[in-house]
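Asks: just the structure for this:
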Amino acid sequence: MRIARFVPTGGDPAFGIVELAADEGEHPDTIAVITGDPVAAPVQYTGARHDLADVRLLSPVIPRSKVVGIGRNYAEHAAELGNEVPTDPLVFLKPNTSVIGHDEAIIRPSFCHELHYEGELAVVIGRICKDVPVERAQEVIFGFTVADDVTARDVQKGDGQWTRAKGSDTFCPLGPWMVTHLSVAEAQSLPITTRLDGQVVQRGNTREMVRPIPELISYISSFTTLLPGDVILTGTPAGVGPMEPGQRVEVEIDGIGTLSNTVAEA
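Replies: Below you'll find the predicted structure:
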């Protein structure tokens, strides 16, 4: 199931089930409106439908309290920036105010002169949990989505800690929707491709993670309670690099979808 959050023309934000046409061209992709927030409570179809092309997609999830990022979880990415893979997972936080949706603009702030893309798989938590055993990680996952862990690389180096570099407004694009039909095992073997103005700049696979999804959930929940709607960014493959105002960055994960955003100047 693909769950999106969207705004119809002249309407208010709502959630819906994305229905992709089996045959291209003959039938439009649609979105079936549902009641409530699917991460928080059971939902029902309202009977209303929209053509997907006629709505504006928003971030598919509004993190209740936090976005938890994992740094240097792909060995080749750690190496390309001259870093070692850390002994324990390297954890940082992005505030929920950094979250934007598909086709919204990433704003390069005036203090940043080196803005980087980082395509990633994101895990959406579906229930309150603490001290989750590795073997029970699947039970606390609601679904998966695509993320771009936007990073002000020069600020990251200068500040020494990552709050401004990774937590600034618009630095956490998520979308275009969440999928709930993937198991952890399936999510752990997905190709990731990032394109900048149509040119491939990152190509990896989630199987290359140093620490897999269940281990990350177990580690994070050992020190902080995870809430429904919290998001975990699982790390980025090698190939990160700069993006400039006016450029478009696309992150595609097979089996989920393609997240696309333009870059703009503050």
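Asks: going forward, measure contacts and count neighbours with C-alpha atoms only.
Replies: OK.
Asks: which parts of the helix or strand in which L93 is found are buried?
Replies: For L93, the element it lies in under DSSP states H and E is strand 90-94. For strand 90-94, the neighbour count (16 or more other C-alpha atoms under 10 Å) marks V91, F92, L93, K94 as buried.
Asks: so what's the gap between the helix or strand following that strand and the chain middle?
Replies: For strand 90-94, the succeeding helix or strand toward the C-terminus, using DSSP H and E, is strand 99-100. Between the centre of strand 99-100 and the centre of its chain there are 9 Å (C-alpha atoms, centre = their mean, to the nearest Å).
Asks: contacts for strand 99-100?
Replies: Contacts to strand 99-100, defined as C-alpha atoms under 8 Å, 6 or more residues apart in numbering, come from residues L58, S59, I62, D169, T170, F171, C172, P173, L174.
Asks: mind running it again at 6 Å?
Replies: S59, T170, C172, P173 (C-alpha atoms under 6 Å, 6 or more residues apart in numbering).
Asks: sorry, back to before: and of the buried residues of strand 90-94, the nearest to G160?
Replies: F92 (12.4 Å; C-alpha to C-alpha).
Asks: please give me the structure for this one as well, since I'd like to look at both together:
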Amino acid sequence: MRVVTTKAGLGRIEDGAVALLDTAFPHLGAVLEQEGSLRCLASCAVRRRVPLDEATLLAPLERPRAVWGVGLNYVSKAARTGRGLPEQPILYLAASSAVPAPGARVVIPDAVAEPDYEGEIAVVVGSRLYRATESEVWPATAGITAANDMTARDVMRATAIPALAKSYPGFTPLGPSICTPDDLADRDAIRVRTRVNGALHQDDTSAGMIFPVTELLSRLSWFTALEPGDVVLTGTPAGTGQDRACFLADGDEIRVEVDGVLPLVTRIARPAGTPPRDHRLTEPVS
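Replies: This next block holds a predicted model:
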């Protein structure tokens, strides 16, 4: 089942159209908070159908409670950058306020000189995971979606704090649809591709992950409770702008394609005449 949040209500994607559902839930995050899964939407009556290209799609979860990410989680990315494989996941927590609506224009702040894209598979938690085994992860997963885990590379170098480099407004686009696990052809090899202005730069599957989905969420759940509607970004493969020394510019369009879900499109804007400012933090207080 593929589901969306639209301006007209929740819907299932069926035969190239959105089947708007007879439900009072305002967004998919509210469904997960109350139900712990999206399965109840499979039996909802259909109010009406609208062509997919006529539906106004909103952020599927509205604003997640928590967005977790992981650095260096693809063998291809480690090989491209010449880094060794990590023994433990490199985890961080980003601001949920960075999640915009699908298709939104992201304005690059003047403090950022090297904005980059990162096409990723995002896992949406359905029911609570705490001290979970790997076998408990997929049954507790509501679904997957596409993500563009944008990063200010210069800010990352200057601060060494992923949350600061990734939490600018609009820097974590998610959606626009969620695919439930039972609709995935192969949970162990979910494909992710990223195109910039139509050119393919990233193409890999989750089979290339250093820490697969089940292991990643299991490990994370031993340090924190993952709650319904939380999102875990699972890392990006080789082919980012960092790998090519080519960063995002005004007018660029990034398209992230993940198996089972609608493409996620992000458009970049950088106001003219605003050169990057010094983004360094002030000296810490001793």
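Asks: what sits against the residue most central in space within the second structure?
Replies: The geometric centre of the second structure, computed from its C-alpha atoms, lies nearest to A147 (C-alpha atoms, centre = their mean), at 2.6 Å. Residues near A147 of the second structure by C-alpha under 6 Å, 6+ apart: G119, E120, A122, P173, L174.
Asks: of the residues you listed, closest to L216 of the second structure?
Replies: Closest to L216 of the second structure, out of all of the contacts of A147 of the second structure and judged by C-alpha to C-alpha, is A122, at 12.0 Å.
Asks: grab the nearest non-local neighbour of the aligned partner of the closest one in the first structure.
Replies: Aligned by TM-score structural alignment, A122 of the second structure pairs with A122 of the first structure. Among residues not flanking A122 of the first structure along the chain, L233 sits closest, at 4.6 Å (C-alpha to C-alpha, 6 or more residues apart in numbering).
Asks: tell me how far that neighbour lies from V67 of the first structure.
Replies: The gap separating L233 of the first structure from V67 of the first structure is 7 Å, by C-alpha to C-alpha, to the nearest Å.
Asks: chain neighbours aside, what residue packs nearest to L216 of the first structure?
Replies: L216 of the first structure sits nearest to P89 (C-alpha to C-alpha, 6+ apart), 7.4 Å away.
Asks: number of nearby residues for that neighbour?
Replies: 18 (other C-alpha atoms under 10 Å).
Asks: mind checking how far it is from Q161 of the first structure?
Replies: Distance from P89 of the first structure to Q161 of the first structure, by C-alpha to C-alpha: 16 Å.
Asks: the top helix by length along the first structure vs the second structure, average offset?
Replies: Of all segments of type helix in the first structure, defined using DSSP state H, the longest is helix 213-221. Aligned to the second structure and superposed, helix 213-221 of the first structure gives a mean residue distance of 0.7 Å (mean C-alpha distance after the TM-score superposition for the first structure).
Asks: how big's the offset between the next helix or strand after that helix and the second structure?
Replies: Scanning forward in sequence from helix 213-221 of the first structure by DSSP H and E, the next helix or strand is strand 231-233. On superposition with the second structure, the mean distance recorded for strand 231-233 of the first structure (mean C-alpha distance after the TM-score superposition for the first structure) is 0.5 Å.
Asks: what residues does strand 231-233 of the first structure touch?
Replies: In contact with strand 231-233 of the first structure (C-alpha under 6 Å, 6+ apart) are residues V67, V68, G69, A122, V123, V124.
Asks: ok, which pair from these is furthest apart?
Replies: Most distant of the contacts of strand 231-233 of the first structure, by C-alpha to C-alpha, are G69 and V124, 12.2 Å apart.
Asks: which one of those two has more residues nearby?
Replies: Comparing G69 of the first structure with V124 by neighbour count (other C-alpha under 10 Å), the higher total belongs to V124, at 27 against 20.
Asks: and the closest residue to S98 of the first structure other than its chain neighbours, helix, strand or coil?
Replies: In space, S98 of the first structure comes closest to D169 once its chain neighbours are excluded; the distance is 4.2 Å by C-alpha to C-alpha, 6+ apart. With DSSP: H, G, I helix; E, B strand; the rest coil as the basis, D169 of the first structure sits in coil.
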